[in-house]
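K.L.:
Based on what follows, work out the 3D shape:
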Amino acid sequence: MSAVFMVAARRTAVAPRNGAFAQIEAIDLADTAIRAVLDDAGFPPADVDDVMFGNALYGGGNPARVAALKAGLPVTVPASTVDTQCCAGLDAILLAAARIKAGEADAIVAGGVESFSRAPLRARSPKQPGEIPEPYDRPPFTPWPERDPDMIPAAATLAEEWDISREAQEAFAIESHRKAVARGCPTQEFVPVSGLVRDPFARRLSMGLCTRLPVLAGNASHGVTAATIAVEADAAAAVLLVSETALSRCRLAGRAVRLVGGARSGGDPERPGLAPVGAARTALLRARLSAASLSVAEIMEAFAVQAMICIQELALDPARVNPGGGALARGHPIGASGAIIAVRVWQELQAQSSGATGLAAIAAAGGLGSALLLCAE
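P.N.:
Sure, this is the predicted structure:
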């Protein structure tokens, strides 16, 4: 089986819904990211074997194919769109890596894209003549309505069950913003869109502001607020994965990192925030690595409490988690978020010595978790 290498990784800024990317279609965000990784690697579009992108809100069809064609890839290059909601961008990378590892491909562009701003309106067709369409916000994630909570109440339930106070969640969010502001805008990570090369939501968040926010779900002691929930956002991220055979054809071969593990897991759909723990543990076990050995970990911050529990349960060193801030300081472009944290791990490993390892882990509605392990060459 072939080794798999990530030779280029780029992302757009993450812009909150109806913000800087409000007029930009998801396809255009994905197109920009795809072009960027191919240009970085100096890899001919005609040599790409496949394109695999995650997406949750596009409204059907195959946006990966549309974006690939717009990015200038030949019509002979196939493309697939993955929808596992928040896990979709990371799952697309895992699926692409599996194809290369199995010897079915040598080069695949993978990633994720989302536009909350340009998402289609949703409505179900009438069941009877004369009835009007029934609008809905989201599809079901389980067959049991009583076991399919909305994400905000589910996060509040976790906070109460794990006795994680509102104040602790807010302190975590403040730290996420602080790290993001301190990191700034590394040019090697962002691909410009409409001139934006930073995540505009990051700010100097204060405890004084946090304490004035109303509780959105849960009790006064453990409830979640706007500060401890990642905002809906627009973004795209892409990586170029290659086999050892194709590595020599890449201009950035010297910056390649190796994929050393990955896993997907299912968990309790009523507590979806816990699912990444199982995925990360499985990935570490398969790769014969320990959490203590990780140089960096990117844990998705859809909710402060969810990220805090994952860090605790995996026994991760908090100083090595989300060193450039997390989604609480950026935003959560669902189908792109998993790919964004993979890009972040790749970027962090560029400054590490050979053998340094990094973890990306994310949860999704319905009780899904995905994890990826990378190692600096």
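
K.L.:
Please make it C-alpha for all contacts and neighbour counts, starting now.
P.N.:
Noted.

K.L.:
Compute the number of surrounding residues for Ala287.
P.N.:
A count of nearby residues for Ala287, using other Cα atoms under 10 Å, gives 14.

K.L.:
pretty sure it contacts Val260?
P.N.:
Yes - using Cα atoms under 8 Å, Ala287 makes contact with Val260 at a distance of 6.3 Å.

K.L.:
Now do the strands in the stretch 51-200 of the chain.
P.N.:
79-82, 107-115, 123-124, 134-135 (DSSP state E, counting those that start in this stretch).

K.L.:
Could you identify which of those is most buried?
P.N.:
strand 107-115 (a mean of 33; mean count of other Cα atoms under 10 Å).

K.L.:
Next, the second sequence, to be compared with the first:
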Amino acid sequence: MSDRDPVVVAARRTPIGTAGGALRDVTVDELAAPVLRALLTDVGHPADGSAAHVAGVPVSDVLLGNVFGPGGNPARVAALRAGLGDEVPGMTVDRQCASGLAAILAAATAIRAGNGEVYLAGGVESASTAPHRQWPDGTRYTRAPFAPAEIGDPDMGPAADVVAAKAGISRERQDAFAARSHARAVRAQDGGTFGAELVPVAGLIADQRPRSGFTPERLARFRPAFTADGTATAANSCGVNDGAAAVLVVSERVRRTLGVPGLSLTAAATRGCDPNLLGLGAVPAIEAVLQGAPDAVEFTEAFAGQALACLDAAGLDEHTASPNGGAIALGHPWGASGAVLVVRLFSHLVRARRGTTGLSALSSGGGLGVAARWEVVT
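P.N.:
Sure, this is the predicted structure:
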């Protein structure tokens, strides 16, 4: 390995809250700050109000994905609130649902370029505290355009129905996938699997969304949520959520100095597809980085039909992806979700030592996809 190869050496997240739930009064910077502090504490360098450093090397930047926040560069606000020192800057990234993973890859690119050796990167979302916006005529601004209207700019839900139909993903298979996601998350939660990665916030110590007793038969009772003859429902789709996740990315040289294991980034890709089929953006990104079958796969389950269509197209086994539940069960805090994938891989591969290779991937608005391949280094 090169001294400049980027390696994740710590990974943390908040419990994921349901919008309007336990984290309803916690702003994005208040969500992210304790996660940033925990990452430094994990490697023995707690933030103390002076310039933050790791193994004598200063933190070069804080990069956080965010989609519906207040503006004003929440990454910088979170860095200051975390006590990293005035000298540590911050940059907020918006690649919609892929923002958290995009921020981590941006930090990795900076390390490879020699711009720095220590970065805090991830994402944060507070759907509960996001400000309401309106157009000059007073009408509610509901979302940003993902593509020019003349090309096609469908909402996420109807687009997921189209993707599932084109891929031939049945309602029954989607409900079974969603039920499995919840069952896995409940089992992991009850078994303490998430404990080492969680940073409690505002009294919340566990993810709010996982539900026991969600069987395929029970899920079959839910009506289509987006189109009259669609297959996506409130039960086999993700929720609207609050949460933050971040990782400490360092150069291989710094990792060796620390003497800790980590996840080395071995390949990454960002790709585009037809915006009308926006849920399939992850497929070309995965194809660009995949080499054989990884030991662990974390894929953001925005919608069961969309997730299954991507996994099928990429040749990945639906039964092995997201082994402790995905976004359908855990929640989908948009700007943070891509970072949640890396936190989960770190727990699975580094903390639990269950394999050596991993893949994190997801689709995002506008027909985009981001994927990254990882390998354990010791």
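
K.L.:
coming back round to it: quick one: the strands of the stretch 51-200 of the first structure as a markdown table, columns for distance to Glu270 of the first structure too.
P.N.:
Output for the strands of the stretch 51-200 of the first structure, formatted as a markdown table (distance: least, Cα to Cα, whole Å):
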| stretch | distance to Glu270 of the first structure |
| --- | --- |
| strand 79-82 | 23 |
| strand 107-115 | 25 |
| strand 123-124 | 25 |
| strand 134-135 | 24 |
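
K.L.:
For Arg344 of the first structure, find the nearest of these.
P.N.:
Closest of those to Arg344 of the first structure is strand 107-115, at 12.5 Å (criterion: Cα to Cα).

K.L.:
helices and strands around that closest one, which ones?
P.N.:
If you count contacts as 3 or more Cα pairs under 8 Å, 6 or more residues apart in numbering; DSSP states H and E, strand 107-115 of the first structure packs onto helix 26-41, strand 50-54, helix 88-101, strand 233-243, helix 334-349.

K.L.:
circling back to that earlier point, nearest to Ala280 of the first structure, out of the strands of the stretch 51-200 of the first structure?
P.N.:
Of all those, strand 107-115 sits nearest to Ala280 of the first structure, with 19.3 Å by Cα to Cα.

K.L.:
so where is that closest one in the second structure?
P.N.:
Aligned using TM-score structural alignment, strand 107-115 of the first structure spans residues 118-126 in the second structure.

K.L.:
Check the mean deviation of that stretch from the first structure.
P.N.:
Compared with the first structure after the fit, stretch 118-126 of the second structure shows a mean deviation of 0.2 Å (mean Cα distance after the TM-score superposition for the first structure).

K.L.:
what about the strands of the stretch 51-200 of the first structure, which gets the closest to Gly60 of the first structure?
P.N.:
strand 79-82 (9.2 Å).

K.L.:
Output the residue interval of the second structure matched by that closest one.
P.N.:
Taken onto the second structure by TM-score structural alignment, strand 79-82 of the first structure occupies residues 90-93 there.

K.L.:
contacting residues around that stretch?
P.N.:
Applying Cα atoms under 8 Å, 6 or more residues apart in numbering, the external contacts of stretch 90-93 of the second structure come out as 61-66, 73-77, 79, 99-100, 102-103.

K.L.:
Please repeat the previous calculation with a cut-off of 6 Å.
P.N.:
For stretch 90-93 of the second structure, the external contacting residues (Cα atoms under 6 Å, 6 or more residues apart in numbering) are 61-65, 73, 75-76, 99.

K.L.:
Tell me where the second structure has helices.
P.N.:
Assigned by DSSP state H, the helices in the second structure fall at 28-42, 74-81, 99-112, 156-167, 171-190, 216-219, 252-258, 282-289, 304-314, 327-330, 334-346.

K.L.:
so which of the strands of the stretch 51-200 of the first structure comes closest to Ile340 of the first structure?
P.N.:
strand 107-115 (7.9 Å).

K.L.:
From the chain's centroid, how far away is that closest one?
P.N.:
Computed by Cα atoms, centre = their mean, to the nearest Å, the chain-centroid distance of strand 107-115 of the first structure equals 11 Å.

K.L.:
try stretch 223-237 of the second structure
P.N.:
23 Å.

K.L.:
what's the counterpart of Asp207 of the second structure in the first structure?
P.N.:
In the first structure, Asp207 of the second structure lands on Asp199 (TM-score structural alignment).

K.L.:
shouldn't its match be in contact with Ala13?
P.N.:
Yes - contact criterion Cα atoms under 6 Å: Asp199 of the first structure and Ala13 qualify, at 5.0 Å.

K.L.:
and those two? which has more neighbours close in?
P.N.:
Neighbour count, other Cα under 10 Å: between Asp199 of the first structure and Ala13, Ala13 has more, with 30 against 21.

K.L.:
Can you find the partner of the more buried one in the second structure?
P.N.:
Checking TM-score structural alignment: Ala13 of the first structure goes with Pro15.

K.L.:
gap between Gly60 of the first structure and Cys210 of the first structure?
P.N.:
38 Å (Cα to Cα, to the nearest Å).

K.L.:
Could you do Gln306 of the first structure as well?
P.N.:
Distance from Gln306 of the first structure to Cys210 of the first structure, by Cα to Cα: 18 Å.
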